[in-house]
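Asks: Predicted model and sequence follow; I will ask about them next.
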Amino acid sequence: MEAVSVQYLKGVGEKRAQDLAALGITTVRDLMGYYPFRYEDIQERTLAEINDQEKVTIKGVVVAPAVLNRFGYKKSVLRFRMMQDHGVFSVSFFNQPYLKDQVVLGEELAVYGKWDAKKKALTGMKILGSGHQGDFAPIYHVSQKVKQKTLIPLIRQAFADYGDQIKENLPLALREKYRLMDKAAAMYAMHFPKDPAEHHQAKRRVVFEEFFLFQMKLQGLKIREKSVSQGLAIQYDNQRLKAFIASLPFTLTAAQQKVTNEICRDLLSPEHMQRLLQGDVGSGKTVVAAIALYATMTAGFQGALMVPTEILAQQHIESLNQLFDPLEVTTALLTGSTPAKERRVILEELANGTIDIVVGTHALIQEGVEFANLGLVITDEQHRFGVNQRKVLREKGWRPDVLFMTATPIPRTLAITAYGEMDVSIIDELPAGRIPIETRWVRPGQLDSVLDWSLSELGRGHQMYVICPLIEESEQLDVKNAVEIHDHLAAFYGDRYQVGLLHGRMKNTEKDAIMTDFKDGKTQVLVSTTVIEVGVNVPNATVMLIMDAERFGLAQLHQLRGRVGRGAEASFCILVAEPKNEMGKERMKIMTETNNGFVLSEKDLELRGPGEVFGFRQSGLPQFVAGDLVADANILEVARSEAQSVWQMKDWQLLPDYQELAAEISDPEKAFFD
């Protein structure tokens, strides 16, 4: 059956249909699925049970006639008295004069409102009538043109007219396994539950269905990608690869070995690789990338590594050259700063296959960059690039394998929704011998003592980052700005230590020069905005001082902290913060308790919600109607597992019990009604 327009409902003309469309409601299905964002408990209570300022429903007998007083323009108050079990209380309704006719002396009435215990008075919100049995009132997101009192009757009418035509789309086996309500009953109970237990069961069903259908589509995409789109079978030289790994100046961690094996299996497979590699700051992702690139090179293919900044590109090429020395691997660096003459040579050698591995920035995806035989594309800090930018690099070859890397630990629930079509590898341990960074939280009044302490670290020949949230003074935000802090520290350290300044408004050439001076030890203290969040590796930097730390999320604080602790010396992260609320205090406390980025990412998700964690709203994270990625994480896991099981069944779409599910996935609107 085709989608049914809301205009088929009685009382919905063209104008009201437009007003409903502004809320995202154009069909009867939209209306039925426009769930309340909360419910008001309007179950009846006795006077003895009520707490002060509680919203309650009280049933009693009207013992004094209603008196209506008008004052001001269109303002009024309706007052009367009621009695419940010999207890008398007053009731007031503001600006609802039309209710007077419903208040009849001597008759029973149920009134919902806010209770004032001292005055023994109820400020009424609605009259429920003497026949009220007690239930939950749904509260919806509405507009100026569509009020609650308009929307609720329309939803009731939609179910009365079309509720018996709603088709069940979940297989009976699944419904029985998890004791799920039928679809039509669950949808109705989401709006009008008889009690909390029924609402709980309805929500279980609706959330599971939402997550399950999403995962079914994701798993379908993943399977279709692998089956219809052949990739490259990169038959690398296993003996040379083993020899390279054995030559490394350190032993791979168990986690590095595990993800390396996963990536190498993907390279050998003729199916197209699309894998996300997550690894905490300092976990050794670059080494894994080097192994994958070397394996690709031994098979006669080229590899490309794209990073967001020139300074990071320089760091990676230096790291790779050290790891590949003395092997016969030809590498190149291509950025926006590459001189024209050198660029021409690099482009020619990429096109004729002389260069095995190229590291670069956005310059890699510019017109004119062609590869002889591109086999592997690695994108580091992939969230910094747009989808189209990553796509352009992939299209430089014939379906090269793709590896996305990120040092931003992504909560599992976000990873399996935002990146559900990818395979995910995780490096969840740090190399042996790494000294944990000590994190301290101090108040702004303790800054002077922190600076005095910093003299001892700088005196040992170490360096320090100082991070500020803004560049210049702002009247709106009382936060320390980079320019002001730079001037203050330059005066504090005097001639003893050089203080640099780095911020986002500078040109790339300026930024690179300042970072190079810091890396080379020409400046000992670097005052910066968050542009160094993903930046150069300076093992000599042992202090990270973050001003107004409460203004950053946990993921960002952890990224900033990861700029130190890269050498053999003990390192410190000092959070200068005066949080204004409990959430801010909780973030500071968590930072001092753990260095585990995955633990922090989960906490960040709990505290701030999925839309705020590291800009996932811009990264394709779906907006679920009923499901909550934090509160319903366990349901998401079950839904994903069940979706995988269904897709593993041969020709599941042809099985009788799965017909409606297949129809739902191919055309949700047509599959909704009989």
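Replies: On my side now, so go ahead.

Asks: Every contact and neighbour count from this point should use C-alpha atoms.
Replies: Fine.

Asks: Okay, and A304 sits in which element?
Replies: When elements are assigned from DSSP states H and E, A304 belongs to strand 302-306.

Asks: Report the buried residues of the next helix-or-strand element following that strand.
Replies: Proceeding N to C from strand 302-306, the next assigned helix or strand is helix 310-324, under DSSP H and E. Of all the residues in helix 310-324, those buried under the rule 16 or more other Cα atoms under 10 Å are 310-314, 316-317, 320-321, 323-324.

Asks: Which of these sits closest to I346?
Replies: I317 (14.4 Å; Cα to Cα).

Asks: Report the contact partners of the closest one.
Replies: Counting by Cα atoms under 8 Å, 6 or more residues apart in numbering, I317 touches 331-333, 359.

Asks: quick check, nearest of the buried residues of helix 310-324 to Q133?
Replies: In terms of Cα to Cα, no member of these lies closer to Q133 than L312, at 66.9 Å.

Asks: list the contacts for that closest one?
Replies: 534-536.

Asks: What of S283?
Replies: By Cα under 8 Å, 6+ apart, the contact list for S283 reads 427-431.

Asks: hang on, the earlier thing: what packs against the strand holding A304?
Replies: Under the contact criterion of 3 or more Cα pairs under 8 Å, 6 or more residues apart in numbering; DSSP states H and E, strand 302-306 touches helix 285-298, strand 357-360, strand 374-380.

Asks: how about CSV for those, with mean neighbour count added?
Replies: Listed next are the helices and strands packed on strand 302-306 as CSV, based on neighbours: other Cα atoms under 10 Å:
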stretch, mean neighbour count
helix 285-298, 22
strand 357-360, 25
strand 374-380, 26
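
Asks: Quickly note the distance from V466 to V527.
Replies: V466 sits 5 Å away from V527, going by Cα to Cα, to the nearest Å.

Asks: swap in T408?
Replies: Separation of T408 from V527 (Cα to Cα): 23 Å.

Asks: surely I574 meets T439?
Replies: Yes: with contact defined as Cα atoms under 8 Å, I574 reaches T439; the gap is 5.9 Å.

Asks: Just the strands from the stretch 351-500 of the chain, written as ranges.
Replies: Secondary structure of the stretch 351-500 of the chain (DSSP state E, counting those that start in this stretch): strands at 357-360, 374-380, 401-406, 423-427, 438-442, 463-467, 499-502.

Asks: Please compare the first structure with the one that follows:
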Amino acid sequence: MKSLQDPVSVLKGVGPKRVADLATLNIDTIEDLLTYYPTRYDDFTPNDLSTVKDKQRVTIKGKIVSEPLFSRFGYRRNRLSFRLQVGQQVVMATFFNQPYLKKQVELDRQVTVMGKWDASRQQVTGTKLVTATGTPENEFGAIYPTNKHLRQSTLRSLIRQAYEDYQRVIPTLLPTFLRQKYRLLDRREMIKDLHFPGSQMIAKAARRTATYEEFFLFQLRLQAIRRAHRQEDGTRILYHNDELKEFISQLPFELTNAQKKVVNEICRDLRQPIQMNRLLQGDVGSGKTIVAAIAIYATISAGYQAALMAPTEILATQHAEKLAKVFAGTHVHVGLLTGSLTAKQHRELVGAIKKGDINLIIGTHALIQSDVEYANLGLVITDEQHRFGVNQRQQLREKGEHPDVLAMTATPIPRTLAITSYGEMDVSVIDKLPAGRKPIETRWLKDKQSNDALKFLRQQLASGAQAYVVSPLIEESEALDVQNATDLYERLANYFQPDYQVGLLHGRLNGEKKDAVMKDFQDGKIQVLVSTTVVEVGVDNPNATVMIIYNADRFGLAQLHQLRGRVGRGERQSYCLLIADPKTDEGTARMKTMVATTDGFKVAQRDLELRGAGDVLGAKQSGLPDFKVGDPIGDLKILQIAKEDAANLLATPHWDQVDDNQPLVLYLKRNQLETHFD
């Protein structure tokens, strides 16, 4: 019996070599082939030239009425021209740098030319030439993403063969009530109309159905994972409410309303018998660490251990120092576990963790090493969680008996990505900065204004402030004409001597040197710290009020926002100066965005629009899918509706026993997920 899970080798003409070629496009089964959708279509329907506007993309069909004229100019550049009779009109068709087309240009031959129309010259600059034996008029030609192993024509032919042989066994996955509600196609018709549409309108309707189906199936998997986690026996952390209130009242500042709201959400989860799986997101400096401290105190006061995993030693050390001060005089005993401990120190600390003598363990991925055993792990916190792979986070979770999980990130995540990447998590947001924080003034200067930036910096230093100066590279690179940290350090050291001390920090310094430079900066012995992006996380100096970023257009928006967040941590007005002469529209857009807003969520949304979802979080680490048809940014509304529909279906008692839902049940089983959630 035929099945969409059949290997592609069952198709005629697909031997071992072709199987290997298809595998390079992640096509292994008939279903993979049928759901390998086109990215666009070539419309071979001819335009009426009397209605075409100048510079418009056109398709024209006609008869070749002149011999081809071929000429070479410049290095490896050439031009092919010929006259084409289109109805009663004769137009010139010109192709650049496609010499192989000359063989197809014969007198009296009927051809279709696609290209850009030049109204004043009555000519078309061609991009594609199709002979009469190619795709006929009034048909849409599907264009697929391919590579050097497979040609478009081969892929089209295999997809057509697969559809003809397997169309009768294509199951419709979406339940009837959803298809009727949104007027969607059944799956067989959707697949046919995506690959072989007769018009733009038919292709658009099929794509609409495919987008909803793709989002719905993805959300169904995420919601199924979420419900499975909620069924696990979690740890009930029954902390003492009065004791926790007393701890909060001793803090040297009042929590913001946003912090109070988030603390309540987390504490409610801690007391539940199901495993917490919560993402805490907040802008740089919004006060996530103190929220984490309250959750840690609640956990430890109930007799459990807490572990906090940070991506770098600098950040882990900073957390340990900060939290040791917060918990001074309490029953919280802090241990710092990193790769730089001696064997003896490591052994002693691991022993104390196993006995339960250390109840707050802070560290890097050393926390998940096989020799680290916890006495009673109740809460796991990951900071800058997108820096860790899914497996590393899972390993830490498995160190205890279903400990509660809190993931923190200072990279604001737009709603689009929160729905796609973290649909299985509850999300808490701190969307207000602590009282007294002034917004950072951001200015964009061109390279020729860099001396103005240094004059401004001197004024700020004179008032007792400190500053960061960031450069993209450590040493000079011939490939990139950008300011490098070593040169910049020498230049600024000369410029400011003998009035102010300049320090240099970069990733190639060993841990001891890094620490020494950082300590001198924190203690005020260094006034200007020249650095690469190692300063992006883990450096906290409230006295630093100026951030200057050279070649700022070389950085992504998220990174620029993180760097800007290193200043503005005290009560004084802070400044961020971006020095850049962007060569691209995107670089200019990044500079304008940084000047326009200090709101991390707005910056993140703009970053998403400029770069696309996969690049913002890093597709591998974020688990963000590479959707085939859906665009999580442009199709956000469909994504939100699909999420609600998936959650509602899974919450319906005995949904998996309804006949109409059986294709979905099989789909989830194939994806190795539990399906009985009633």
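Replies: Nice, I can see it. Treat the numbers as computed from the prediction; the structure is a model and nothing was measured.

Asks: quick revisit: wait, which of the contacts of I317 of structure 1 is closest to K285 of structure 1?
Replies: For the contacts of I317 of structure 1, the nearest to K285 of structure 1 is V359 (15.2 Å; Cα to Cα).

Asks: you'd agree the closest one is up against H316?
Replies: Yes: between V359 of structure 1 and H316 there is a contact at 7.3 Å, judged by Cα under 8 Å.

Asks: which residues of structure 2 does stretch 273-285 of structure 1 align to?
Replies: Using TM-score structural alignment, stretch 273-285 of structure 1 corresponds to residues 276-288 of structure 2.

Asks: how about M588 of structure 1, what's its match in structure 2?
Replies: Matched to structure 2 by TM-score structural alignment, M588 of structure 1 sits across from M591.

Asks: swap in A255 of structure 1?
Replies: Looks like A255 of structure 1 aligns to A258 there (TM-score structural alignment).

Asks: cool, and Y162 of structure 1?
Replies: Checking TM-score structural alignment: Y162 of structure 1 goes with Y166.

Asks: The helix or strand containing its match vs structure 1, average distance?
Replies: Here Y166 of structure 2 is covered by helix 152-166, with elements defined by DSSP H and E. When structure 1 is overlaid, helix 152-166 of structure 2 sits 2.8 Å from its aligned residues on average, using mean Cα distance after the TM-score superposition for structure 1.

Asks: helices or strands up against that helix?
Replies: Applying 3+ Cα pairs under 8 Å, 6+ apart, we find helix 152-166 of structure 2 packed against helix 30-34.

Asks: Whichever helix or strand comes after the helix it packs on vs structure 1, average offset?
Replies: For helix 30-34 of structure 2, the following helix or strand on the C-terminal side (DSSP H and E) is strand 40-43. Following the fit onto structure 1, the mean deviation recorded for strand 40-43 of structure 2 is 2.0 Å by mean Cα distance after the TM-score superposition for structure 1.

Asks: pretty sure the match of Y162 of structure 1 is touching D6, no?
Replies: No: if you go by Cα under 8 Å, Y166 of structure 2 and D6 don't touch, sitting 10.0 Å apart.

Asks: what residue of structure 2 takes the place of L560 of structure 1?
Replies: Aligned counterpart of L560 of structure 1 in structure 2: L563 (TM-score structural alignment).

Asks: That match and E536 touch, don't they?
Replies: Yes: using Cα under 8 Å, L563 of structure 2 is in contact with E536, at 5.0 Å.

Asks: Those two: which has the busier surroundings?
Replies: A count of neighbours by other Cα atoms under 10 Å puts L563 above the other of L563 of structure 2 and E536, at 23 against 17.

Asks: how far is whichever strand or helix holds that one from where the chain is centred?
Replies: Using DSSP H and E, L563 of structure 2 sits within helix 557-564. Mean-position distance between helix 557-564 of structure 2 and its chain equals 15 Å (Cα atoms, centre = their mean, to the nearest Å).

Asks: For whichever helix or strand comes after it, give me the average deviation versus structure 1.
Replies: Sequence-wise, the next helix or strand downstream of helix 557-564 of structure 2 (DSSP H and E) is strand 575-579. Once the two are superposed, strand 575-579 of structure 2 sits an average of 0.6 Å from its aligned residues in structure 1 (mean Cα distance after the TM-score superposition for structure 1).

Asks: Strand 575-579 of structure 2 maps to which residues in structure 1?
Replies: Strand 575-579 of structure 2 maps onto residues 572-576 of structure 1, going by TM-score structural alignment.

Asks: Quick one: end-to-end length of stretch 327-336 of structure 1, please.
Replies: End-to-end distance for stretch 327-336 of structure 1, by Cα to Cα: 28 Å.

Asks: Same check on stretch 577-586 of structure 1?
Replies: End-to-end distance for stretch 577-586 of structure 1, by Cα to Cα: 12 Å.

Asks: how far off strand 423-427 does the longest helix that structure 1 contains point, in degrees?
Replies: For structure 1, the longest helix by residue count, based on DSSP state H, is helix 196-228. Angle of helix 196-228 of structure 1 versus strand 423-427, following axes from the mean of the first three to the mean of the last three Cα atoms, to 10 degrees, is 100 degrees.

Asks: with structure 2 superposed, average distance for the helix or strand just after helix 196-228 of structure 1?
Replies: Per DSSP H and E, the first helix or strand lying C-terminal to helix 196-228 of structure 1 is helix 238-247. For helix 238-247 of structure 1, the mean deviation from structure 2 after alignment is 1.5 Å (mean Cα distance after the TM-score superposition for structure 1).

Asks: Any idea how far stretch 330-346 of structure 2 is from the middle of the chain?
Replies: Its chain's C-alpha centre and that of stretch 330-346 of structure 2 lie 33 Å apart, by Cα atoms, centre = their mean.

Asks: Give me the residues contacting that stretch.
Replies: Here stretch 330-346 of structure 2 has contacts from 297, 300-301, 313, 316-317, 320, 323-324, 349, 357-367, using Cα under 8 Å, 6+ apart.

Asks: The helix or strand just after the helix holding Y166 of structure 2 vs structure 1, average distance?
Replies: Using DSSP H and E, the helix or strand that follows helix 152-166 of structure 2 towards the C-terminus is helix 176-182. On superposition with structure 1, the mean distance recorded for helix 176-182 of structure 2 (mean Cα distance after the TM-score superposition for structure 1) is 0.9 Å.
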